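Visitor: Sequence below, structure please.
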Amino acid sequence: MDNTRVRMLTEGAVAAALSLALSFLKVFQMPQGGSITLEMVPLLAFAAMRGVRAGAMCGATSGLLQMMLNGYVVNPVQAVLDYPLAFGLLALGGLQTRDLKGTALAMILAGLARLTCHVLSGVIFFASFAPEGSNVWVYSITYNATFLVPSLAISMLIALPLVRRLKGRI
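Guide: Have a look, this model is predicted:
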């Protein structure tokens, strides 16, 4: 294995571990799960630096770690949707890293992909939490967006300058 691959593997392990650690520092906690944290910062930054493929592996690893240490699982499909898939899709933040605007748009796409996973999980597995008579899709989107949109915004405010400094060219 060459030094570049070892370095990328090491950076990915550090990003996944840092994401896990940041998931325990909650700014705000939702009643049925989900919280505003900085857990996306290292995953978005790593994806922007190393690309989608490496970012997907790093994100999925972080999701699996979070599921094992602090997860709430009611069904195997829900586990995949809420943890490795949702966090693995944050790799979309590495789609376009030529300039700051493209990187920001890629990170927004990544956040929307993660939101989609959690919304689907909410509709399929947690519909019973929706108030009686309400649309389960609207409830799931609203519930999940309440913590994911602020988390993404805060994470981007930190990740974008970090990537810009580390890459030195965007």
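Visitor: all contacts plus neighbour counts: C-alpha atoms, from now on.
Guide: Will do.
Visitor: Other residues contacting stretch 149-158?
Guide: 36-41, 44, 104, 107-108, 111 (Cα atoms under 8 Å, 6 or more residues apart in numbering).
Visitor: Which of these fall within strands?
Guide: Here DSSP state E is the test, and those give Ile36 as lying in strands.
Visitor: Which one of the contacts of stretch 149-158 is nearest to Gln78?
Guide: Among the contacts of stretch 149-158, Gly111 lies closest to Gln78 (Cα to Cα), at 18.3 Å.
Visitor: for comparison, sequence B:
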Amino acid sequence: MSKTYSKTRTLVECALMIALGTVLANIKIYELPNGGSITLFSMLPFIMISFRHGVKWGLFTGFVNSLLQMLLGFYAPPA
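Guide: Here you go, the predicted structure:
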């Protein structure tokens, strides 16, 4: 018997993993002097989604997370 999930359930799981990935991305181990940082386990939720629902859903979730990260962490360069 194969497991089939409804699209709503998959979208809810992706949304929860995006939220978890955003929280984990804010926990920084080391912040680099010229920008950027090293985080612990911030990509793990997206790997889990890819394993559970396939590459398409994993890429979709990672893309939405990258848009959210850009909105939350955008700093205009000094002029």
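Visitor: Give me the TM-score for these two chains.
Guide: Here the superposed chains carry a TM-score of 0.80, computed using TM-score structural alignment, normalised by the length of structure 2; 72 aligned residues with a Cα RMSD of 1.6 Å.
Visitor: which SS state does the residue nearest the centre of structure 1 fall under?
Guide: In structure 1, the residue lying closest to the centroid (Cα atoms, centre = their mean) is Phe87, at 4.2 Å. Under DSSP: H, G, I helix; E, B strand; the rest coil, Phe87 of structure 1 falls in the helix class.
Visitor: Show me what Ile18 of structure 2 aligns to in structure 1.
Guide: The alignment partner of Ile18 of structure 2 in structure 1, by TM-score structural alignment, is Ala16.
Visitor: Val55 of structure 2 now?
Guide: For Val55 of structure 2, the residue aligned by TM-score structural alignment is Val52.
Visitor: rewinding a little: apply the buried test to the contacts of stretch 149-158 of structure 1 and list what passes.
Guide: 36-41, 44, 104, 107-108, 111 (16 or more other Cα atoms under 10 Å).
Visitor: from those, which ones fall inside helices?
Guide: Mapping these onto helices (DSSP state H) picks out 40-41, 44, 104, 107-108, 111.
Visitor: can you map out the strands along structure 2?
Guide: 28-31, 37-39.
Visitor: Can you state the residues of structure 1 onto which the longest one aligns?
Guide: Under TM-score structural alignment, the alignment places strand 28-31 of structure 2 onto residues 26-29 of structure 1.
Visitor: ok now the lengthiest helix in structure 1, how far from the chain's centre?
Guide: For structure 1, the helix that runs over the most residues, judged by DSSP H, is helix 136-167. Centroid displacement of helix 136-167 of structure 1 relative to its chain, using Cα atoms, centre = their mean, to the nearest Å, is 8 Å.
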